[in-house]
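*Asks:* Have a look at this prediction, sequence included:
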Amino acid sequence: MKIITILGARPQFIKAAVLSNEIAKYNDVEEIIIHTGQHYDKNMSDIFFNDMKIPKPKHNLEIKSNYHGEMTGMMMREIEKVVLLEKPDWILVYGDTNSTLAGALVASKLHIKLAHVEAGLRSFNMKMPEEVNRILTDRISDVLFCPSNAAVKNLEIEGYLSMDKKVEVVGDIMFDSALYYSKFPSKKIESVPEKYILSTIHRAENTIPEKLEIIFDSLNNLGGSDTKVVLPIHPRTKNILATTDVNFSEKYSNIVFIEPQGYLEMLELIKNAVSVITDSGGLQKEAYFFQKLCLTLRDQTEWIELVENGYNILSPINEEAIIENYKKLMSFEGFFSKDIYGDGNTASKIVKILKKEL
């Protein structure tokens, strides 16, 4: 069995890590990785292949960030060339990026079986490009690997259970990764204080100067003499900050700005944090994996089960709401006792199903 795996962005490298290692255990399964190049910053790409021992991509398309339509079209053109050359049995895509959609469309047009890892997620906000990508990818996939029962429920409401598709609840592949890689040693980050809130901000709708100022003002006020906010700067956020004349390190004395970190370092930062404030999808779950409460600076989340169980609170972007919602979050008195995202054996289940469904 030959599988082509499409990767392009940081979360996909993390998801692919344990699954690629699981695939490697089978002598009768070959995996060929295509890296679209969607994330091309060294700390957002190469570091994951090096630190996490992911097999190096056989094909690197080097298609960097651009307008959505242009980027997706360029990816499709180059992926199709590779697929016609390699003739895989399966194309495997992860999540909801432009790389995901490009790989899915190529698979559909060339009539190659398509498997979608992290299927069934919905934010119910069609203005988000990720929502469009995940809906379209689900619709043309042959096997939908769902991370939770909530994801299956979304597909059921949309009629997927009556379609000629295989819908499987396999758990969350990122839970596998968190369990496995949290045992690996990480590099020490010298500037990180002993007590801190971990924050990441990178979504396009939040990385405009006006919103960043509100977010940073809020984070600065949540920090103090005994608790700082540690914020690894995403390349998009860094580029926006570079267009202003503000010295952010001076203006926001309670925020410790650091460079983007590798996955192992991020796991260590999560494990030792007081809590998490983010607009990331993946970090919401990683906070839960390590029993940390999370404030999400978005109006919607794909991980609604975390909100329903009180582990996550959504907040609009205004200072009063962010501070009040954080206080509400930290008054949570429940327990992290639910196995929402499976048992940590997602990778093994996926490979067995792919072999069975071929």
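*Replies:* Now that the structure is in, tell me what you want to look at. Keep in mind that what you see is a predicted model, and the values were worked out from it rather than measured. Numbers count the residues shown, from 1 in each chain.

*Asks:* rest of the way, CA atoms for contacts and neighbours
*Replies:* Noted.

*Asks:* residue farthest from the centroid of the chain?
*Replies:* Ser225 (31.9 Å; C-alpha atoms, centre = their mean).

*Asks:* Excluding chain neighbours, give the residue nearest to that one in space.
*Replies:* The shortest distance from Ser225 to any non-neighbouring residue, by C-alpha to C-alpha, 6 or more residues apart in numbering, is to Asn254 (7.6 Å).

*Asks:* gap between Phe336 and Tyr311?
*Replies:* Separation of Phe336 from Tyr311 (C-alpha to C-alpha, to the nearest Å): 8 Å.

*Asks:* who touches both of these two?
*Replies:* Common contacts of Phe336 and Tyr311 (C-alpha atoms under 8 Å, 6 or more residues apart in numbering): Tyr288.

*Asks:* Give the residue from those two that has the larger number of neighbours.
*Replies:* When neighbours are counted by other C-alpha atoms under 10 Å, Phe336 and Tyr311 differ, and Tyr311 comes out ahead with 24 against 16.

*Asks:* re earlier: the residue nearest to Ser225: neighbour count?
*Replies:* Count around Asn254 with other C-alpha under 10 Å applied: 23.

*Asks:* and here's the other structure:
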Amino acid sequence: MSDLRQCEIVCVVGARPNFMKIGPVMRALDNAGIRAQLVHTGQHYDAAMNERFFADLNIPRPDVNLEVGSSSHAVQTAEVMSRFEPVLDRLNPRAILVVGDVNSTIACALVAAKKGIGVIHVEAGLRSYDRRMPEEINRVLTDQISDLLFTTERHALDNLEREGIERDRVHFVGNVMIDTQLHNLDRAVPWRETLQAAGIEPEEFAPAGRYGVLTLHRPSNVDAAEILEPLVTTLSTIAKDLPLVFPLHPRTHNRLRSFGLEQHLEDVSIAVLPPAGYLEMLGLMKDAKVVLTDSGGMQEETTALGVPCITLRENTERPVTIDEGTNVLVGHDTEQLQAAFRDLMQHGGKQGRIPYYWDGNAGERIAGIIGDWLGLPGATRATG
């Protein structure tokens, strides 16, 4: 823990999806002369992966690590709250800034709101309208108690207004995850190097230089054998036509093993890798023919890269990637999955465009609005 000092903004991260969003915000706050400190709740508790992400993304080392670790949703949320409160008392900020929709987001926002400290939510207004998703509950509740809400696309305002949130609290600034992507694009690790590091010969695996990327980790996809087995069987068939690179999430690995499905990944063109760092994943995605995923962030990243995306979910909180981008939603329906893949192979897949304000400058817009809100001199309000 570094030397704690009073600051204007406490920025909070808790899990891997947050890391990719906080870097541009911290840089922009620093450039604007706004004093900020970073608190890592430790919700993502893999120390090696934490170090990797902070190094890859040039994120400043956290001033505080609460080291909460994994547990049930209720226990983890409560533990973050109890450990965050004394830190907040000591730092005495004017506001906290939370990103995304993980348990740490709502936990820290609740503590701040109950203490009369301002709450700023980056990536507000995203809705899947599926309350079975814990992230959806976190999103809705965090938005309700936030003083400043920063959105990634215009339609998020409609979602928020339907929930009674005043328009003047909401600011459309763009997508900080795309800031990170554009900032690091020339540092991406080439896909061949990533395969070679895993002991796989790229020219043998994908002799034509064409491959797809597969990620799978959501409980709705991997926790029930009756859903996971047909998915894996279909993906194994797809891999016969297009080799797939599969960075394997620990949760998915455990489920494949416990359901006796590991053999579906053998003797087919699926390169199973350990969880990849950000720069490795960026390199894999940018040169892929397609990305098949149940990740929310990768739907956005593929749209920004112009890479076709087939999303293995029944719904998405990022509809702009479907309306404007390269994303196709197929759910658990293996026939829809095969149809989307056939279209890709025959016609090149869905073409899209980059949404407005996904230009690499969201962090600067956020810092300008925060500076204005705090009454700091020289702040410039973003418009949109």
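*Replies:* Structure's in. What do you need? From a predicted model like this one, the values you see are computed outputs, not experimental measurements.

*Asks:* TM-score of the superposition?
*Replies:* TM-score of the superposed chains, computed with TM-score structural alignment, normalised by the length of the first structure, equals 0.93; 354 aligned residues with a C-alpha RMSD of 2.0 Å.

*Asks:* how about the residue nearest to Ser225 of the first structure, what does it touch?
*Replies:* Contacts of Asn254 of the first structure (C-alpha under 8 Å, 6+ apart): 219-221, 223-225, 227-229.

*Asks:* of all these, which two lie farthest apart?
*Replies:* The span of these, defined through C-alpha to C-alpha, is set by Leu219 and Ser225 at 13.2 Å.

*Asks:* other SSEs contacting the longest helix seen in the first structure?
*Replies:* Taking DSSP state H as the criterion, the first structure has its longest helix at helix 68-86. Secondary-structure packing of helix 68-86 of the first structure (3 or more C-alpha pairs under 8 Å, 6 or more residues apart in numbering; DSSP states H and E): helix 98-109.

*Asks:* neighbouring contacts of the helix it packs on?
*Replies:* Against helix 98-109 of the first structure from outside (C-alpha under 8 Å, 6+ apart): 6-9, 36, 38, 68, 71-73, 75-76, 79-80, 91, 93-94, 113-114, 130, 133-134, 136-137, 140-141.

*Asks:* Now, of the residues you listed, which are buried?
*Replies:* 6-9, 36, 38, 71-72, 75-76, 79-80, 91, 93-94, 113-114, 130, 133-134, 136-137, 140-141 (16 or more other C-alpha atoms under 10 Å).

*Asks:* So the aligned partner of Ser258 of the second structure in the first structure versus Thr237 of the first structure, what's the distance?
*Replies:* Under the alignment by TM-score structural alignment, Ser258 of the second structure pairs with Thr243 in the first structure. As judged by C-alpha to C-alpha, Thr243 of the first structure and Thr237 of the first structure stand 10 Å apart.

*Asks:* Name the residue in those two with the higher neighbour count.
*Replies:* Just comparing Thr243 of the first structure and Thr237: by other C-alpha under 10 Å the higher neighbour count belongs to Thr237, 20 against 9.

*Asks:* Any buried residues in the helix or strand containing the more buried one, and which?
*Replies:* Counting by DSSP states H and E, the element that carries Thr237 of the first structure is helix 235-241. Within helix 235-241 of the first structure, the residues that qualify as buried are 235, 237, 241, counting by 16+ other C-alpha under 10 Å.

*Asks:* which element follows that helix toward the C-terminus?
*Replies:* Next along from helix 235-241 of the first structure, by DSSP H and E: helix 248-251.

*Asks:* post-alignment, that following helix versus the second structure, mean distance?
*Replies:* After superposition onto the second structure, helix 248-251 of the first structure sits on average 4.8 Å from its aligned residues (mean C-alpha distance after the TM-score superposition for the first structure).

*Asks:* quick one: contacts of that helix?
*Replies:* 255-257.

*Asks:* just how off-centre is the next helix-or-strand element following it within its chain?
*Replies:* Scanning forward in sequence from helix 248-251 of the first structure by DSSP H and E, the next helix or strand is strand 255-258. A distance of 22 Å separates the centroid of the chain from that of strand 255-258 of the first structure, by C-alpha atoms, centre = their mean, to the nearest Å.

*Asks:* now stretch 286-303 of the first structure
*Replies:* With C-alpha atoms, centre = their mean, you get 12 Å for stretch 286-303 of the first structure.
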